[in-house]
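K.L.:
Build me a model from this:
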Amino acid sequence: MRILVIGGGGREHAICWALKKSPKVQELYCAPGNGGIAGVAECVPIQVNQFAEIAAFAISHAVDLVVIGPDDPLSEGIVDYLEAQQISVFGPRQNAAIIESSKVFSKHLFKKYNIPSAAYETFDNYEAALAYMRNQQIPIVIKADGLAAGKGVVIAQSMEEAEKALHDMMVVKIFGDSGNQVVIEEFMTGQEMSILSFVDGAVVRPMVAAQDHKTVFDNDLGPNTGGMGTYSPLPHIEQSIIDEAIETIIKPTAAAMVSEGRPFRGILFAGLMLTPQGPRTIEFNARFGDPETQVVLPRLKTDLLDIFLAAVDGTLEQIDIAWSDEAAVCVVLASEGYPGSYPKGLPIQGLDEVQDALVFHAGTALKDGAIVTNGGRVLGITALGSDIADARAKAYAAAERIQFQGKHSRTDIAKKALV
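P.N.:
This next block holds a predicted model:
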């Protein structure tokens, strides 16, 4: 079969890496891809929002399945566009992808269907939002309604910080139209957990749980990022709690989307908080997480293409999905300055010296035959091991072999699991 993956980050590299292992994959393309993806797939110079060009390529190259990686094209309706041209595609339609593209929609959905989440209010007027917020307890969470590259959430530790975040979102418009509406919600305490699921309507097939590290510095300090590292499984979290989250949050959410006339097909990614009152919803995403994908897919024993095809064909409930007992840890190597401004085009050394680990390229490019930096999060170094400690040691050892000017990484990825 001929498969086209849309996207060019670490998530898409992991997806391509997993698909490449399938004996059914005859040709693998990625648009636009990156410097590392070029090693496993043919990179096509088409951007993720160029729907007509993507469709033309899929038709001219007899592509059997298109797999959508990032959130932006999903929210803009790429699945609907491709399906209208009889192109088979894995991912949610626009009316289902709204569960990620509008936090206001998702919060209202949780309330309507009694899905555990934080108390909240939504606003489209800055003065009204400011007046409400000034009467709330600190810490408080301010979220831009729309997509913001994983950076549209501020956990304010003071009212001054909260007011600045609200002003930046609604007045300065640092996230553009995504800040036209905001969600202001209570701050929940507890450990975060990510559960990604293969979903087709009301059929939910959960993947193994993972835990991300969102802030840029050790000990969960500094501004939020797209994710600085992750690991799976979560030995310090009881399986009964994971099962509770699946039964009380993820399955009811999929069922709610069906009830709303927005059946979800694709990857439903639940961001969860394990509070003293039980698991509660932080948010849902409509695609594979990044960097969660980089530890989840290496643990998948079943052919990923078979799962995608089953979801598209409506037979997801019937397929056997198996997972490895090995642990996986991913350490992200970022550019100096990230998540703020950062340089690009810096040469990367040591990629060929990595042993006992997978190197997923997130922000790289090929320049004059060499791999250079081309993003804030540059590489994700994933290692498998007999347990978290083993995988963690391998991941950090491999990360040490790679060098580029200003390289930054957290040193405490997966430490919470070493209990």
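K.L.:
only C-alpha atoms for contact and neighbour calcs from this point on.
P.N.:
Fine.
K.L.:
chain center to stretch 28-35: distance?
P.N.:
18 Å (C-alpha atoms, centre = their mean, to the nearest Å).
K.L.:
do the same with stretch 241-249
P.N.:
For stretch 241-249, the distance to the chain centre is 20 Å (C-alpha atoms, centre = their mean).
K.L.:
One more: stretch 303-310?
P.N.:
Distance, centroid of stretch 303-310 to centroid of chain: 19 Å (C-alpha atoms, centre = their mean).
K.L.:
residues in contact with it?
P.N.:
Residues from elsewhere that reach stretch 303-310, judged by C-alpha atoms under 8 Å, 6 or more residues apart in numbering: 18, 19, 21, 22, 24, 90, 198, 316, 319, 321.
K.L.:
Highest neighbour count among those?
P.N.:
residue 198 (24 neighbours; other C-alpha atoms under 10 Å).
K.L.:
Can you tell me the SS state at that residue?
P.N.:
strand (DSSP: H, G, I helix; E, B strand; the rest coil).
K.L.:
How about the contacts made by it?
P.N.:
204, 205, 206, 207, 265, 266, 267, 268, 307, 311.
K.L.:
for residue 194, same thing?
P.N.:
209, 210, 211, 212, 269, 270, 271, 272, 292.
K.L.:
again, only using 10 Å
P.N.:
Shown in contact with residue 194 (C-alpha atoms under 10 Å, 6 or more residues apart in numbering): 207-212, 230, 232, 242, 269-273, 282, 284, 289, 292.
K.L.:
Another sequence for comparison is provided below:
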Amino acid sequence: MNVLLIGAGGREHALAWKIAQSPMLDRLYAAPGNPGIGECAELVPLDLLDHDAVRDFCREKSVDLVVVGPEAPLVDGLADSLNDAGICVFGPSAAAARLEGSKGFTKDLCSRHDIPTARYKRFSDVAAAKAHLDESGYPMVIKADGLAAGKGVTIAASRAEAEAAIDGCFEGDFGGPGAEIVVEEFLEGEEASLFCLCDGTRALVFGTAQDHKRAFDRDRGPNTGGMGAYSPALALNDRMVERVISEIIEPTLKGMAEIGAPFCGVLYAGLMLTETGPKLIEYNVRFGDPEAQVLMMRLESDPLPIFLAAAKGDLSGIAVEWSGDRALTVVMAADGYPGAYDKGTEISRLPENDATTQIFHAGTSRDGGRLLATGGRVLNVTARGRTVREAASRAYDAVEKVQWEKGFFRTDIGHRAIMIEDS
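P.N.:
Reported below is the predicted structural model:
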């Protein structure tokens, strides 16, 4: 079969790497892709906002399945446009993608269906939001309502920080200015991520992971799109996964179907495991980044028949096989990220990939024979091992072999899991 992969980041490189191994695959195209993806797929310069152009390309190349990596094209309705043209898409409709496209929409859905989550209020103007601060304790969580590339969340420890976050959201620091914000109670516990493939009514568990959002070691610094991750998440044992499915995922699928927006694709639940049980922090409607990198490293099954079954709305009879190994990824980011950073700095050397270690490109480009860093998160150095410690050792060994003077990385990815393993 012919497959078109949409996206250009580390998540998409990991997906391309795994899809390229499928015996079902004839041709893999990627739009727009990156230099790493170009080693697995034929890159095509499609404008993803031009749905007609994407549709016409799929028809010209007899594409059997489109796999959409990032959230923005899904929220923009690319899956709808392609499905309307009879082209099979792994990814939800725009109506279903509101689960990520609007945090307020998701919180309201949780309220209607008794899905455990943090207490919240929605605000569409600055004055009302700031007045609410008098009624709240600290820390509190301020979230921009729309897409914010993983950076639209502030944990405010004081009124001054909360007011600055509210001003930033309404002034457009995390996307379009002035739309809406959600103010939530701060949840305490351990964070973890559960991934499910959904066909509109069923949910198939597709792995767990824990990521590291803060920019610097010991969980300090600003929130980022993710500085590293490992899988599986030790905190999400089988019993906890069953609770998440019954208390959070299944009511969500039922609620979405009831409003005429059945969810088909990847449903990624960001969770807080509190003393009273799991609570939903937020949903994403695609694989996480960098969580996809560790999931693809552990996935033993061919992804194409699984993705195709979800896209066609029938996951019955589908099973997923996983390696017993742990996987861990370290994000190498440009100096200054998630703030301002230089683009176009040279990466002069990358180590060779091997059976246990892969370097996924997240924000790179080619200038002749030179490999350049063009994004905030630039490389995902990913490894497998029998334990998290072994996976981390292999990943950091590879990190040390990367020659790039303008990057940084956290040195403690997976540290909590390693402590648990060692205890």
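K.L.:
about what we covered before: go through the contacts of residue 198 of the first structure one by one and say which ones hold in the second structure.
P.N.:
Retained contacts for the contacts of residue 198 of the first structure in the second structure, judged by both residues aligned by TM-score structural alignment, their matches' C-alpha atoms under 8 Å, are 204, 205, 206, 207, 265, 266, 267, 268, 311.
K.L.:
For the residues you listed, work out which two are farthest apart.
P.N.:
207 and 265 (15.1 Å; C-alpha to C-alpha).
K.L.:
More neighbours: those two, which one.
P.N.:
The residue with more neighbours, out of residue 207 of the first structure and residue 265, is residue 265; 25 against 20, by other C-alpha under 10 Å.
K.L.:
The more buried one contacts residue 92, doesn't it?
P.N.:
Yes - at 4.8 Å, residue 265 of the first structure and residue 92 qualify as touching, with contact defined as C-alpha atoms under 10 Å.
K.L.:
list residues touching both of these two?
P.N.:
Counting by C-alpha under 10 Å, 6+ apart, the shared contacts of residue 265 of the first structure and residue 92 are 199, 200, 201, 286.
K.L.:
Neighbour count and distance to residue 388 of the first structure added to the residues you listed, as TSV?
P.N.:
As requested, those are exported to TSV (neighbours: other C-alpha atoms under 10 Å; distance: C-alpha to C-alpha, whole Å):
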residue	neighbour count	distance to residue 388 of the first structure
199	28	28
200	26	32
201	22	34
286	28	28
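K.L.:
dump the residue contacts of residue 222 of the second structure.
P.N.:
Residue 222 of the second structure touches 151, 153, 154, 155, 213, 214, 215, 216, 337, 338, 339, counting by C-alpha under 10 Å, 6+ apart.
K.L.:
Leaving out chain neighbours, which residue sits closest to the fourth one?
P.N.:
Taking C-alpha to C-alpha, 6 or more residues apart in numbering as the measure, residue 155 of the second structure lies nearest to residue 141, with 4.6 Å between them; neighbours along the chain are not counted.
K.L.:
host element of that neighbour?
P.N.:
With secondary structure defined by DSSP states H and E, residue 141 of the second structure is part of strand 140-144.
K.L.:
what's the helix or strand just after that strand packed up against?
P.N.:
Sequence-wise, the next helix or strand downstream of strand 140-144 of the second structure (DSSP H and E) is strand 153-156. Counting contacts by 3 or more C-alpha pairs under 10 Å, 6 or more residues apart in numbering; DSSP states H and E, strand 153-156 of the second structure packs against strand 140-144, helix 159-171, strand 181-185, strand 220-223.
K.L.:
what about strand 153-156 of the second structure, how far off from the first structure?
P.N.:
Its matched residues in the first structure lie on average 0.7 Å from strand 153-156 of the second structure after superposition (mean C-alpha distance after the TM-score superposition for the first structure).
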